[in-house]
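Q: Here's my sequence, what's the structure:
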Amino acid sequence: MDKFVVRGGNPLVGTIRVSGAKNSALPCMAAAILTEDRVILENIPQVHDIETERKLLASMGAEVELGYGRAQHRTTISCRNLSDPVAKYEIVKTMRASALVLGPLVARCGMARVAMPGGCAIGGRPIDLHLKGLEKMGAEIVQEHGYLEARAPRLKGAHIVFDKITVTGTEDLLMAAVLADGETLMENCAREPEVTDLAALLTAMGAQIEGAGTSTIRVKGVTKLHGAQHRINPDRIEAGTFLVAGAITKGDLIVANCNPAHVGAVIGKLQEAGARVEILGNDSIRVRSDGALKAADISTQEYPGFPTDMQAQYMALATQAEGTSQIQENIFENRFMHVQELVRMGANIAVDGRTATVRGGTHLSAAAVMCSDLRASASLVLAALVADGESILDRVYHMDRGYERIEEKLRGVGAQIRRMGNVFSRKEEPVAAV
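A: Got it, this is the predicted structure:
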């Protein structure tokens, strides 16, 4: 099993490029189910979750080509023949986002059989909101033997009000609605850029969608979609992670190939903490921190608030900021699993329910630590970059699910980080997507 070895102390200086957003690419790949024509997606990140999605679509009969050479970040998907509309447990157990095929399969094939996703390390993320919406659209759903089976000769437009904001629920029902009879009105929708990205692809495929990116989305169903070519958004969480990396190491880092508008909450909090952040044009951000960082509280919220996927990384920064920071986690109930590992490195953190109190300005020392999930892994890398000595991070396969060759990117801007082991040699283990 792969490990990272990180020696701290080097400021990060130079330019680091952001890859495509894994959490945009996954629903866009699922959207290819909705048409018999080819869908070409560009700026696809080379991460484990993309390979898992490829296997999932291929197991249903789709032809999925991942690019190589100059086209290495492009995928071409043809779902002309969906001979087996089943999301098998052996595949979906490794990726929570597999639930995203439920809506498009029912819309396209009239049925779907999807293994229920497994447990989640950072908290429960039930798909009951997906199911309630599909039932409103006329699907009959039964659960047996660990599988959900949904059937509908043709889905019908409906008025759906989400009980709580859900990104994957919004995406799943949006894909179902585009081929439903009549009009679907969805309220209390997620506004994340990943939803907007999916809607842009669906619109390019011939869907009629209004309001994507707002809390109310209106969809007029069509009888058929066609193929399209679409470029995936840059990964806003990877961009935020690199911004924190530049600030925590007191470096001078340009984060390129990103969308500054998508990381506004992170930029604002870094500025509050004393980092200097400058937006360079439409796709680059410069972060510098040559003085003492200071404590600043955060409270995770749905977009456009401070993202839960950046909470762990910001906590690493808070350990180096003078003063006491309060970190409130409002999205997931069990997303402080990185705390005990940061404490092993010398951090002073106390957790009470969903609030972590970080007493900053502490000296971190190298240690052997364990990665528990995707974003926790990123926080430990950040902490190791400023720790005294050489840290060893175990179970970095979590990192490989969502960050493309992060050790190579960081090494290119001055980090002392190397990988021990073969990047794709491990046996996949059941983990949940983040």
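
Q: drop to CA atoms for contacts and neighbour counts, all remaining ones
A: Will do.

Q: Sketch out the strands for the stretch 51-200 of the chain, chain order is fine.
A: 63-66, 74-78, 86-87, 111-115, 140-144, 147-151, 159-161, 183-187 (DSSP state E, counting those that start in this stretch).

Q: got the ones you listed as JSON lines, with distance to residue 286 and mean neighbour count columns?
A: Below are the strands of the stretch 51-200 of the chain laid out as JSON lines (distance: least, CA to CA, whole Å; neighbours: other CA atoms under 10 Å):
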{"stretch": "strand 63-66", "distance to residue 286": "32", "mean neighbour count": "18"}
{"stretch": "strand 74-78", "distance to residue 286": "28", "mean neighbour count": "21"}
{"stretch": "strand 86-87", "distance to residue 286": "42", "mean neighbour count": "24"}
{"stretch": "strand 111-115", "distance to residue 286": "44", "mean neighbour count": "24"}
{"stretch": "strand 140-144", "distance to residue 286": "50", "mean neighbour count": "13"}
{"stretch": "strand 147-151", "distance to residue 286": "47", "mean neighbour count": "20"}
{"stretch": "strand 159-161", "distance to residue 286": "40", "mean neighbour count": "17"}
{"stretch": "strand 183-187", "distance to residue 286": "37", "mean neighbour count": "20"}
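
Q: how about these in a markdown table, adding distance to residue 339?
A: Compiled in a markdown table, the strands of the stretch 51-200 of the chain are given as follows (distance: least, CA to CA, whole Å):
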| stretch | distance to residue 339 |
| --- | --- |
| strand 63-66 | 37 |
| strand 74-78 | 37 |
| strand 86-87 | 35 |
| strand 111-115 | 32 |
| strand 140-144 | 37 |
| strand 147-151 | 35 |
| strand 159-161 | 36 |
| strand 183-187 | 36 |
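
Q: separation between residue 152 and residue 146?
A: For residue 152, the distance to residue 146 (CA to CA, to the nearest Å) stands at 20 Å.

Q: Can you pick out the residue with more neighbours from the two?
A: Neighbour totals were compared for residue 152 and residue 146, and residue 152 leads with 19 against 12 (other CA atoms under 10 Å).

Q: distance of that one from residue 176?
A: Taking CA to CA, one finds residue 152 at 11 Å from residue 176.

Q: Give me the neighbour count for residue 282.
A: Residues within reach of residue 282, counting by other CA under 10 Å, total 12.

Q: one more, for comparison:
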Amino acid sequence: MLSSAGQLPEVPAETIVKITGGHMLRGRYRVQGSKNAALHLVAAALLADTPVTVRRVPNVVDFFVYERLLQYSGWHAAMDANRSTFTLEPTGQLHREIHPDLGGLVRTTPVLAAAVLARTGKVTWPGAGGDAFCRRPTDRHEAVMRAAGAVVDSYGSGFTATCPSGFRPFRVDVSTRFGASRGATVTALLLAARVPGSSLIVNPSNEPEVRETVSFLSQRGVLVDQDEEGLHVSGSDWIAGGEVEVPGDRDEAATVICAAAATGGEVHLEGIALHELTEGLTQVLTRAGISLSAVGAQCVEAKSEGPLNGVEAVTGEGFLPSNAGPPLAALLTQAGSDSVITEGVYPSRDTHVAPLNRFGALISSSGPVVHVRGGAQLNAADAGAGDIRTAAAVVIAALAAQGTSVLRVGHPLWRGYQHLTAGLQALGAGLVVDESADDDQEP
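A: Take a look at the predicted model:
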């Protein structure tokens, strides 16, 4: 929990996870609420004029940060005792600043800034944080704010936006050379929702997090329509509150599917529908030799169908989710043929390559392209990770490796996964978290 001084709970960077490979994973795993969808839904909830309750929020680091960030900016914001429900209510004294230190810890700071700007007409915010696996510019967010009538200035490591003449309906293109920007699409939605008149978002992202945000706003009186031009948003000067439930986390589901398949096992994922995995992800996993089937409305069965196959995959809108790339690469070291994963969302994404090679994998990268040699015999290793999905990848490699691996991945895992280590243990993994770490901080 947060201390009275506003400190975040300490999760030692040196927290150790030890995994003895060779255990086949089988059983049931409950998927958490989507981290990325929840972050955007909480940001959208800042527009509401009455209280909002966001249910099934994952108990990960970013929501400890959000709780304190929003309290600092003047909202009644709190997680419940179970750390699964986030409640928000605006006060009469909103602070037009995103905390300069805490705001630098999360990737969605520009989206939060857009919500504060929409409510107050002015905001100051620091540069975005999150996983630094490559340079991730925020220029499209600033372009959206300018299109809506804001004057945006940079200072040192942060930004200030003001709307001296008020907001205006706007037209903005949120595409980048790597495709539509999911974050900038949400920034545009939040500003357009409060701007009188009709705004147009050209080349919007259609990722699940965007669709959830559109649904949330539409249910609260904001008119959003999509046609060949883009997203048409008719703003409102009053937005209702209420309740919203976060969908299942497809990134966590992909990680657990890859972990089970890497050991030749099978898993029943509870709390997520097959369609929530998205077509791009299910197609790639199926081509790799993993059978996926719906078992009820909110349960997916995943199991290996014989030897794994190498695949060629591209990440991006409508394709393989970028966050699934590193876990998939770890799995594909066990395929019977070589694989190629091309990153289509970011300039590159290869921070997992060197850690995986420590296990004996044969992986290389060139620009956005990662080559994975199939059929590798993995052996236990001492490895670390600096970002969430690299941490997941080395866990998968350790599960498939011979011997006991020592992984320094506690903090990045807890940033993205509420209970991955405990869930893998329940599936039969030979996994322990270093006893010197506080049990309450286990990822």
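
Q: For the two chains, what TM-score is obtained?
A: After superposition, the two chains reach a TM-score (TM-score structural alignment, normalised by the length of structure 1) of 0.93; 422 aligned residues with a CA RMSD of 1.8 Å.

Q: Now do the shared contacts for residue 152 and residue 176 of structure 1.
A: Counting by CA atoms under 8 Å, 6 or more residues apart in numbering, the common neighbours of residue 152 of structure 1 and residue 176 are 106-107.

Q: Stretch 363-383 of structure 2 maps to which residues in structure 1?
A: Stretch 363-383 of structure 2 lines up with residues 349-369 of structure 1 when matched by TM-score structural alignment.

Q: which residues does the counterpart of residue 149 of structure 2 in structure 1 contact?
A: Under the alignment (TM-score structural alignment), residue 149 of structure 2 pairs with residue 138 of structure 1. Residue 138 of structure 1 sits next to 152, 154-156 when contact means CA under 8 Å, 6+ apart.

Q: can you do 10 Å?
A: Contact analysis of residue 138 of structure 1 by CA atoms under 10 Å, 6 or more residues apart in numbering lists 150-158, 180.

Q: Just give me the closest of these to residue 90 of structure 1.
A: When those are ranked by distance to residue 90 of structure 1 (CA to CA), residue 150 comes first, at 19.5 Å.

Q: And the contacts of residue 138 of structure 1, which is closest to residue 404 of structure 1?
A: Lowest distance from residue 404 of structure 1 to the contacts of residue 138 of structure 1 (CA to CA) belongs to residue 150, with 34.7 Å.

Q: which non-adjacent residue is nearest whatever residue of structure 2 lines up with the closest one?
A: Using TM-score structural alignment, the partner of residue 150 of structure 1 in structure 2 is residue 161. Closest residue in space to residue 161 of structure 2, ignoring its immediate chain neighbours: residue 152 at 4.3 Å, by CA to CA, 6 or more residues apart in numbering.

Q: and the aligned partner of residue 396 of structure 1 in structure 2, how many residues sit next to it?
A: Taking TM-score structural alignment, residue 396 of structure 1 has residue 410 as its aligned residue in structure 2. By other CA under 10 Å, 26 other residues sit near residue 410 of structure 2.

Q: got it, and the one 4 residues further on?
A: Using other CA under 10 Å, residue 414 of structure 2 has 22 other residues around it.

Q: and what of residue 296 of structure 2?
A: 12.

Q: same deal with the one 5 residues further on?
A: Using other CA under 10 Å, residue 301 of structure 2 has 20 neighbouring residues.

Q: Quick one: residues contacting the equivalent of it over in structure 1.
A: Per TM-score structural alignment, the equivalent position to residue 301 of structure 2 in structure 1 is residue 286. Residues near residue 286 of structure 1 by CA under 10 Å, 6+ apart: 14-15, 243, 246, 252-256, 276-280.

Q: I'd like the residues you listed laid out as JSON lines, including neighbour count, distance to residue 369 of structure 1 and secondary structure.
A: Formatted as JSON lines, the contacts of residue 286 of structure 1 follow (neighbours: other CA atoms under 10 Å; distance: CA to CA, whole Å; DSSP: H, G, I helix; E, B strand; the rest coil):
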{"residue": "14", "neighbour count": "16", "distance to residue 369 of structure 1": "28", "secondary structure": "strand"}
{"residue": "15", "neighbour count": "18", "distance to residue 369 of structure 1": "28", "secondary structure": "strand"}
{"residue": "243", "neighbour count": "27", "distance to residue 369 of structure 1": "23", "secondary structure": "helix"}
{"residue": "246", "neighbour count": "26", "distance to residue 369 of structure 1": "22", "secondary structure": "helix"}
{"residue": "252", "neighbour count": "23", "distance to residue 369 of structure 1": "27", "secondary structure": "strand"}
{"residue": "253", "neighbour count": "26", "distance to residue 369 of structure 1": "26", "secondary structure": "strand"}
{"residue": "254", "neighbour count": "25", "distance to residue 369 of structure 1": "29", "secondary structure": "strand"}
{"residue": "255", "neighbour count": "27", "distance to residue 369 of structure 1": "27", "secondary structure": "strand"}
{"residue": "256", "neighbour count": "21", "distance to residue 369 of structure 1": "30", "secondary structure": "strand"}
{"residue": "276", "neighbour count": "17", "distance to residue 369 of structure 1": "30", "secondary structure": "strand"}
{"residue": "277", "neighbour count": "20", "distance to residue 369 of structure 1": "31", "secondary structure": "strand"}
{"residue": "278", "neighbour count": "15", "distance to residue 369 of structure 1": "34", "secondary structure": "strand"}
{"residue": "279", "neighbour count": "16", "distance to residue 369 of structure 1": "34", "secondary structure": "strand"}
{"residue": "280", "neighbour count": "13", "distance to residue 369 of structure 1": "36", "secondary structure": "strand"}
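
Q: quick one: which of those residues is nearest to residue 35 of structure 1?
A: residue 256 (33.8 Å).

Q: That closest one reaches residue 236, doesn't it?
A: No: counting by CA atoms under 10 Å, residue 256 of structure 1 stays clear of residue 236, with 11.3 Å between them.
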